[in-house]
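Asker: Any chance you could fold what I've pasted below:
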Amino acid sequence: MASVGSRRKRAKLNWSGQSSGAGEELVRPEALQLTRKYLRETGNETARGLASSSDAELLQRLGAFGDDGLLTNAARLLFAGNGHSVIEYRFRGGHKELRPDGELSALEQLTLVLDAVRDNNPEVQMPDRVEERTVPALSELAAREAVVNGVVHRDWVATHATEVEQEHRFGALRVRSPGGFVRGFGEYNIFSRSPFPRNPELMKLLEPLGLVENRGAGVGRMVTELIGNGQPAPTFREVEDSSVEVLLGGRPPDPAWRFWITELGWPRELEDHRLLLLLRRVADHRWIDVRTAARITHTPELLAGPLLKRLRTIEVSGGPLLVPVTGVPPESPEVWTLSQPVREGMTELYDRLKLAMPGRDRQTVARSYVQSRGRLSTTELGSILGISAAGAIPLIQKLERTGVVQPAWAHRKGRGFHYVLKDPVSGGG
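Answerer: All right, here's what the predicted structure looks like:
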């Protein structure tokens, strides 16, 4: 028997464009008032002109009517509602809950929750040397994307509400929306797959309001906002009852990271959120190879290679951002690390702001490398950390004492001597 999730995945994906059988008279004036407010706030001249039109013209130009002259399902939901609470909000730590009245339109309910998320987003104290004294714990743009996506891309065959939960500490945000991943999407490919909206007509209605981008760049914008602030990338997973859950934040913003990228000049390549993911990975672990790049960007290695190559083309003050790790066997895939000037510049910036720098724990860096690559030499580790091969010996010896690695051969001598992962089954990284 097919599961509820699989049946939902096979459900018609054009629900939003089908006729609701309802006319314009059901539209709530409050919903149209909100629509005009959003249109004016876009700053777009065309949108402002649209906001000044009559109710009927406004709905017509937004595309609220189907071929039969009646409201589409998307328009009825957005401007009239469906009699249910379609989104709920919970603020943990502040003991606040919000369950909008089911008589409200989806746009009104969504606005109430967006306002609550913004108002309860805690402020984080910045170091003395940073111009801003406090900053929001979570990017307002990323938070809005997550909440809006939880309404736009959910399965409207299900009647239970999209759940939004916000933490008091660092503003971590969890959005759980009914309906599993759609059309081949999953937690391990969502950063790279071309967008495929479940409810395209709903997106078209919200796009002029500035709440979504019709080209489906929501995931990329979330990644860019979070990684750009030095926070973890959003995580997506399918949970019980065939819902998709996205988690944002959970760690304070890192002003030094943003300053560092600014000093790089925000290279055009970093407009691609996948390259920003790769850059953060190199900073955190001090090395990257094509297999790791594929896993981080949710792409096959065949496509991850060109992404990594684009990252390698970035220059900093006339020199390369990344350089090859020395000591890698010629038959093995290349490994890349931060160039010495880049590494030193990052260290100086973090020291000046008195903040913990990513990748500074040398033992963690060494462990991540050997667990992923299966081998480690003093030459490789020295190249990654910017220290001598002799300086890398104590770090590897500690890994040996803790049972992580063992010598590749017993006499520990000879050209190419290295260590191997003691328990390859535990490898990862």
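Asker: switch to C-alpha atoms for all contacts and neighbour counts from now on
Answerer: Will do.
Asker: wait, Asn214 sits on Glu201?
Answerer: No - counting by C-alpha atoms under 8 Å, Asn214 does not reach Glu201; the two are 9.9 Å apart.
Asker: On the three-state scheme, Arg176 is what?
Answerer: At Arg176 the chain is in strand, as set by DSSP: H, G, I helix; E, B strand; the rest coil.
Asker: now Glu400
Answerer: In three-state terms, and counting by three-state DSSP, Glu400 is helix.
Asker: Pro394 is in contact with that one, correct?
Answerer: No - contact criterion C-alpha under 8 Å: Glu400 and Pro394 do not qualify, at 9.7 Å.
Asker: So if I had to pick from those two, which one is more boxed in?
Answerer: Using other C-alpha atoms under 10 Å as the criterion, Glu400 and Pro394 rank with Glu400 on top: 17 against 13.
Asker: neighbour count winner among Asn214 and Glu201?
Answerer: Glu201 (23 against 19).
Asker: Quick check: the gap between Arg375 and Lys96.
Answerer: Distance of Arg375 to Lys96, given as C-alpha to C-alpha, to the nearest Å: 51 Å.
Asker: More neighbours: which of those two?
Answerer: Arg375 (20 against 12).
Asker: Which residues are in contact with that one?
Answerer: With contact set as C-alpha atoms under 8 Å, 6 or more residues apart in numbering, Arg375 has these partners: 369, 418-421.
Asker: make it 6 Å
Answerer: Arg375 sits next to 419-421 when contact means C-alpha atoms under 6 Å, 6 or more residues apart in numbering.
Asker: for comparison, sequence B:
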Amino acid sequence: MDRIIIEFTEFDVPGGSVTNRAAPRAETSLLEQLAETERVVAAVNTSITIERGIRHEALRRIPELSVREALLNGVVHRDWNRSEPTEVRWFEADSMLVVSSPGGFPGEVTASNILSNREARYPALADLFRALGLVDKQGVGVDRMYREMITIGHRPPEIVEAAGTRVECTLVGGRPVYPVMECVRAITPAERQKDYRIAIILYELMHASFVTTARVQQALQSSAEAARVAIEAARQSTVESEALIVKHKKAWLLGGSARRRLASAYDGDSAFPIVSYLTTDIGNQSAAALDWVDTFSAITTGDLQALTGTARGTAKRTLDALVDDDQLATAGSGRSSRYERP
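Answerer: The predicted model follows:
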């Protein structure tokens, strides 16, 4: 080949100093270059030990399978008519991996349909990698990245078309979130623990108090029918004999056991707090209430109780405070009493 296909650079922080560079020899094959890059990334993607009583578990800062899929996608789907290498960048302080490959998205693929669009730029190359056992069915790698990242408490991969007509896949890892792992491992039937659709629905409900079919459709980048099928799979899954998700009016909420397991993961100082709506913080409760009103036009005290798991008095104080702040107004009376946008 006599060409460097993939290069690795390590930084201390984004925009900071280069602490390591590694490029395979140009005369080596694509598979050899890929294997060498995997070894280099594995050396910096160190393990973190999670201690739970007498149990110790070592996990990579970014799951190895996610790293591998990002590297494979960055090579298989790159524009081979361009001479520059696929760039692999590691940012040590953030436990962040960025794989940047030459060329934009192929065909009709976009950032908003990459989960559901199975188009390949070079189908023959994808078939070759599949025949070698390096990749599975076209598009499954992205699904796996989502599942692997979410199920240990990380954010899903960000895959975008960047300036200079390059596709960038960013994986941000770090310390796994054990309550999320425990919740996923408690899901039955066990095969649903590997279902990327369940992982995505769970992720949505870790960051919003409810989901709708439309929200699941958007998150899965799928059709409404596919979203309903995914919701039904989640509804039939359980955590400690309680449904993973439960219906409230026209929305779906986390089931009780899943809520109890995830509640201990809440970190109010995080930029991406998990199940913040389950706290009694009035700001978090208000955000859940307004989200519901903006989706369904009105909210009752009972609705907010269901969304946040708080007592009736707490829910009513939150809604009354939003009225005092002119963000909501009361409507109706008695059993039809509700709160709406002014």
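Asker: Burial check on the residue mapped onto Leu138 of the first structure from the second structure, number of neighbours?
Answerer: Aligned counterpart of Leu138 of the first structure in the second structure: Ile62 (TM-score structural alignment). Number of residues near Ile62 of the second structure (other C-alpha under 10 Å) recorded here: 26.
Asker: Where does Ile62 of the second structure fall, secondary structure wise?
Answerer: Here Ile62 of the second structure, judged by DSSP states H and E, is contained in no helix and no strand.
Asker: what do you get for Glu51 of the second structure?
Answerer: Using DSSP H and E, Glu51 of the second structure sits in strand 47-52.
Asker: Next: Gln406 of the first structure.
Answerer: strand 405-407.
Asker: Contacts for that strand, please.
Answerer: With C-alpha under 6 Å, 6+ apart, strand 405-407 of the first structure has contacts from 399-400, 419-422.
Asker: again with stretch 101-120 of the first structure
Answerer: The contact list for stretch 101-120 of the first structure, computed with C-alpha under 6 Å, 6+ apart, reads 77-81, 83-85, 100.
Asker: Could you single out the nearest of those to Leu349 of the first structure?
Answerer: Comparing the contacts of stretch 101-120 of the first structure against Leu349 of the first structure with C-alpha to C-alpha picks out Pro100 as the nearest, at 46.2 Å.
Asker: Now check the first structure for the residue matching Phe8 of the second structure.
Answerer: Under the alignment (TM-score structural alignment), Phe8 of the second structure pairs with Tyr89 in the first structure.
Asker: pretty sure its match belongs to a helix, no?
Answerer: No - counting by three-state DSSP, Tyr89 of the first structure is not part of a helix but strand.
Asker: what's the spacing between it and Pro253 of the first structure?
Answerer: In this structure, Tyr89 of the first structure and Pro253 of the first structure are 23 Å apart, going by C-alpha to C-alpha.
Asker: if we can go back for a sec, now the contacts of stretch 101-120 of the first structure in JSON lines, with secondary structure?
Answerer: Conversion of the contacts of stretch 101-120 of the first structure to JSON lines gives the following (three-state DSSP):
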{"residue": "Leu77", "secondary structure": "helix"}
{"residue": "Leu78", "secondary structure": "helix"}
{"residue": "Phe79", "secondary structure": "helix"}
{"residue": "Ala80", "secondary structure": "coil"}
{"residue": "Gly81", "secondary structure": "coil"}
{"residue": "Gly83", "secondary structure": "coil"}
{"residue": "His84", "secondary structure": "coil"}
{"residue": "Ser85", "secondary structure": "coil"}
{"residue": "Pro100", "secondary structure": "coil"}
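Asker: With distance to Thr262 of the first structure and neighbour count as new columns, can the residues you listed be given to me in CSV?
Answerer: Putting the contacts of stretch 101-120 of the first structure into CSV (distance: C-alpha to C-alpha, whole Å; neighbours: other C-alpha atoms under 10 Å) gives the following:
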residue, distance to Thr262 of the first structure, neighbour count
Leu77, 42, 23
Leu78, 40, 26
Phe79, 42, 26
Ala80, 45, 26
Gly81, 44, 25
Gly83, 48, 13
His84, 46, 17
Ser85, 43, 20
Pro100, 41, 20
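Asker: which one among those residues gets closest to Gly228 of the first structure?
Answerer: Leu78 (32.3 Å).
Asker: how close does the closest one get to Tyr89 of the first structure?
Answerer: The gap separating Leu78 of the first structure from Tyr89 of the first structure is 18 Å, by C-alpha to C-alpha.
Asker: try Gln125 of the first structure
Answerer: For Gln125 of the first structure, the distance to Tyr89 of the first structure - C-alpha to C-alpha - is 26 Å.
Asker: what do you get for Ala233 of the first structure?
Answerer: 22 Å.
Asker: Now do the helices in the stretch 51-200 of the first structure.
Answerer: Listed in chain order, the helices of the stretch 51-200 of the first structure (DSSP state H, counting those that start in this stretch) span 55-62, 73-79, 106-119, 140-152, 200-206.
Asker: Distance of the counterpart of Thr238 of the second structure in the first structure relative to Gly345 of the first structure?
Answerer: Applying TM-score structural alignment, one finds that Thr238 of the second structure aligns to Glu315 in the first structure. The span separating Glu315 of the first structure from Gly345 of the first structure equals 14 Å under the rule C-alpha to C-alpha.
Asker: re the thing from before, tell me which residues are up against the strand holding Glu51 of the second structure.
Answerer: 56-61.
Asker: try it again with 7 Å
Answerer: The contact list for strand 47-52 of the second structure, computed with C-alpha atoms under 7 Å, 6 or more residues apart in numbering, reads 56-61, 175.
Asker: Out of those, who's the most crowded?
Answerer: Ranking the contacts of strand 47-52 of the second structure using other C-alpha under 10 Å puts Arg61 first, with 23 neighbours.
Asker: can you tell me which residues contact Val239 of the first structure?
Answerer: Glu245.
Asker: Can you find the partner of it in the second structure?
Answerer: Aligned counterpart of Val239 of the first structure in the second structure: Ala162 (TM-score structural alignment).
Asker: likewise Leu303 of the first structure?
Answerer: Superposed on the second structure with TM-score structural alignment, Leu303 of the first structure falls opposite Ala226.
Asker: ok, so what distance separates its match from Gln218 of the second structure?
Answerer: Per C-alpha to C-alpha, Ala226 of the second structure is found 11 Å from Gln218 of the second structure.
Asker: cool, and Ile187 of the second structure?
Answerer: Ile187 of the second structure is 24 Å from Gln218 of the second structure, where distance means C-alpha to C-alpha.
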